[in-house]
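Enquirer: Here is a sequence together with a model predicted from it:
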Amino acid sequence: MKRFLFIAFILASIIVIFISHTHYDQKLATIADEAEDMKVEASPATIEEESASVESFINTLELGGLLEEVVDQNKDDEILVMVFGSSAITSVEEKESMPHMLLPYLQTLLPDQNIALTVMDVKDATSSDVLADNYIDKVIRNKPDLLVMEPLLFNDFDKVDLDESLDHLETIMADLTEKLPDTTIVLSPANPIDDEKYVALVDQVKSFSKDQNYFFADRWEEKIKKSDQSLFTNEKLLTEVGHLIWTEFLIEYFVK
């Protein structure tokens, strides 16, 4: 009887160990799957390579274009730069985001000026929310010399009707140009989304900007052809590499 109980105990222990081990393996597999879902394909080597490319790029530029006009019309030694937009402009750590990467490049091009940077991130607010909550009044109170404005297409997509979104942008730009006549405003949409409706929205804003003689900086299509998926997170926001790309073509737009 004792021998039978002993054998039964051993068998039961083996079964428990087997079940626990199987459960543990499954848990590890689940964690691995979740980690794979969260992973962003932007390796340090890729980021370093893109960073070196931008550094090389900036060293070839000279002051000109819009940026020179901003300096010429500014009677102070300080240039006030403001970047306005959704979480698309702050989807990475602050120092690696497009607004903050603009700063050292502007300082390189404008060594005799003090550059003051203000970033207004409206998070996930749509253009309707921005108008209702008077965000634009805050921009106007800052009186920037150069305003880089993401037109909230990323936030409006699938939430605000296309025509309504365009009407809101028209209202916002009319208010800004009236109350900030000395401010140079550059519209620059966030990274594109692989969706026909979103592409149509960007095209409409581009046409609107052209009709109204607004500055519109958008070279995403050209840049993406030279890049890969290291530009985007799984939430379709930009990685550090994407912010480097955005910084590069904005700086180029400013001086040419």
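Expert: Okay, I see it. Numbering: from 1, shown residues only.
Enquirer: can we go C-alpha only for contacts and neighbour counts from here?
Expert: Will do.
Enquirer: State the next helix or strand along the chain beyond the helix or strand encompassing residue 7.
Expert: Assigned by DSSP states H and E, residue 7 belongs to helix 2-38. The helix or strand immediately downstream of helix 2-38 is helix 44-58, counting by DSSP H and E.
Enquirer: how far out from the middle of the chain is that following helix?
Expert: Mean-position distance between helix 44-58 and its chain equals 18 Å (C-alpha atoms, centre = their mean, to the nearest Å).
Enquirer: Likewise for stretch 190-197?
Expert: With C-alpha atoms, centre = their mean, you get 13 Å for stretch 190-197.
Enquirer: can you map out the strands along the chain?
Expert: 78-85, 114-121, 146-149, 184-187, 215-216 (DSSP state E).
Enquirer: buried sites along the helix holding residue 7?
Expert: Applying a neighbour-count criterion of 16 or more other C-alpha atoms under 10 Å, helix 2-38 contains no buried positions.
Enquirer: one more structure, for comparison:
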Amino acid sequence: MKRFLVTLLAIGCIAVLIAGNKHWKEKTFVAAERNKQEVKVKTEEPEIDSEEAFIKLAANWPEQAKKNYQLALKEGRPFTILIAGSSNALGLDDTAWSTIVKKELEQAYGETIQVIVKSYDLTSRQFIAEDKLAELITVQPDVTLLEPFTLMDNGNVMISESHQTIEEIRSALAEANPEHVLMLQPPNPLYQANYYPVQVEALQKYADEEDIPYLNHWTAWADPDSKDIQAFLTDGDESTTPSEKGHQVWAEFIVDYFIEE
């Protein structure tokens, strides 16, 4: 009888230990799962906040571009902005407006976007003839800000042909990416030019008629008919390229458009 009671007591102790261990494991599992959920929520909240913050920065963008950017954010892929045009207009060094814009946009949007600059010392006719369009297609941009060689075409290419080149560029980029958004801008203003302003006015009219977003940065420059404009150009009266001050004004206009503070 004594052995039976000892055996029974031993079995009871083992049962209590097993039950206690099972209960402890269940509590530990529940606590661990709760911690996981808390960590997940804490991790996801900044991501949501960041996404909303990035969308706010892009408030001025064309609606299609904003939708495409939002989709890129959700998919976790970089959104590509291509800046293309003539070398004289875009500039080539660290003080060039295109370089400044690239730096500012990539700093503001972080790894969510990439900015690629492509410049050519060509007229629009030469650009097509030398198949440079293929280089733009290879970039697979989501948005292209194009300076369509307007000043390079001055005296060399008819306005209608210049506009035809824009259409070829737009069609080719849209074929490569159906959601692509093209934007246009003029090159820099000149001092007391004659035919050139007619070209620029025709460019803006073309953009309006084709419903292409047009960034008229000339509104940020000094009056092209006054001597004040000379400070924004490299060599005064005869200059066709922006000075450092001109590049800065141009950069500020484009940055203010792409980054809504």
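Expert: Nice, I can see it. A quick note: this is a predicted structure, and the numbers were derived from the prediction, not measured.
Enquirer: hmm, back to that, turn the strands of structure 1 into a markdown table, columns for mean neighbour count and distance to residue 233 of structure 1.
Expert: Shown next, in a markdown table, are the strands of structure 1 (neighbours: other C-alpha atoms under 10 Å; distance: least, C-alpha to C-alpha, whole Å):
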| stretch | mean neighbour count | distance to residue 233 of structure 1 |
| --- | --- | --- |
| strand 78-85 | 21 | 18 |
| strand 114-121 | 16 | 19 |
| strand 146-149 | 22 | 22 |
| strand 184-187 | 21 | 23 |
| strand 215-216 | 20 | 25 |
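Enquirer: of all those strands, which lies closest to residue 229 of structure 1?
Expert: The closest of the strands of structure 1 to residue 229 of structure 1 is strand 78-85. By C-alpha to C-alpha, the value is 22.7 Å.
Enquirer: Adding distance to residue 127 of structure 1 as columns, could you present the strands of structure 1 in TSV?
Expert: What follows is the strands of structure 1, written out as TSV (distance: least, C-alpha to C-alpha, whole Å):
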stretch	distance to residue 127 of structure 1
strand 78-85	10
strand 114-121	13
strand 146-149	12
strand 184-187	14
strand 215-216	18
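Enquirer: and residue 248 of structure 1, which of those is closest to it?
Expert: Closest among the strands of structure 1, using C-alpha to C-alpha: strand 146-149, at 13.8 Å.
Enquirer: distance from that closest one to structure 2 after superposition?
Expert: Superposing on structure 2 places strand 146-149 of structure 1 at an average distance of 1.6 Å from its equivalents, by mean C-alpha distance after the TM-score superposition for structure 1.
Enquirer: so residue 199 of structure 2 sits right up against residue 150, yeah?
Expert: Yes. Residue 199 of structure 2 is in contact with residue 150 according to C-alpha atoms under 8 Å; the separation is 7.1 Å.
Enquirer: So which of those two has more stuff around it?
Expert: Neighbours of residue 199 of structure 2 and residue 150, each counted by other C-alpha atoms under 10 Å, are more numerous for residue 150; the result is 24 against 20.
Enquirer: That one maps to what in structure 1?
Expert: When structure 1 is aligned by TM-score structural alignment, the residue opposite residue 150 of structure 2 is residue 153.
Enquirer: and the closest residue to its match other than its chain neighbours, what does it touch?
Expert: Among residues not flanking residue 153 of structure 1 along the chain, residue 189 sits closest, at 6.9 Å (C-alpha to C-alpha, 6 or more residues apart in numbering). Applying C-alpha atoms under 8 Å, 6 or more residues apart in numbering to residue 189 of structure 1 gives the contacts 149, 150, 151, 152, 153, 202, 217, 218.
Enquirer: Then residue 142 of structure 2?
Expert: By C-alpha under 8 Å, 6+ apart, the residues touching residue 142 of structure 2 are 65, 68, 79, 80, 81, 82, 177, 179, 180, 181.
Enquirer: how near is the closest residue to the third one other than its chain neighbours to residue 9 of structure 2?
Expert: Sequence neighbours aside, residue 113 is the residue nearest to residue 79 of structure 2 in space, at 4.4 Å (criterion: C-alpha to C-alpha, 6+ apart). When C-alpha to C-alpha, to the nearest Å is applied, the distance between residue 113 of structure 2 and residue 9 of structure 2 equals 71 Å.
Enquirer: same check, this time on residue 231 of structure 2
Expert: 101 Å.
Enquirer: Then residue 158 of structure 2?
Expert: Separation of residue 158 of structure 2 from residue 9 of structure 2 (C-alpha to C-alpha) stands at 105 Å.
Enquirer: residue boundaries of the helices in the stretch 101-250 of structure 2?
Expert: Under the criterion DSSP state H, counting those that start in this stretch, the stretch 101-250 of structure 2 contains helices at 124-129, 133-139, 150-153, 159-176, 195-209, 244-258.
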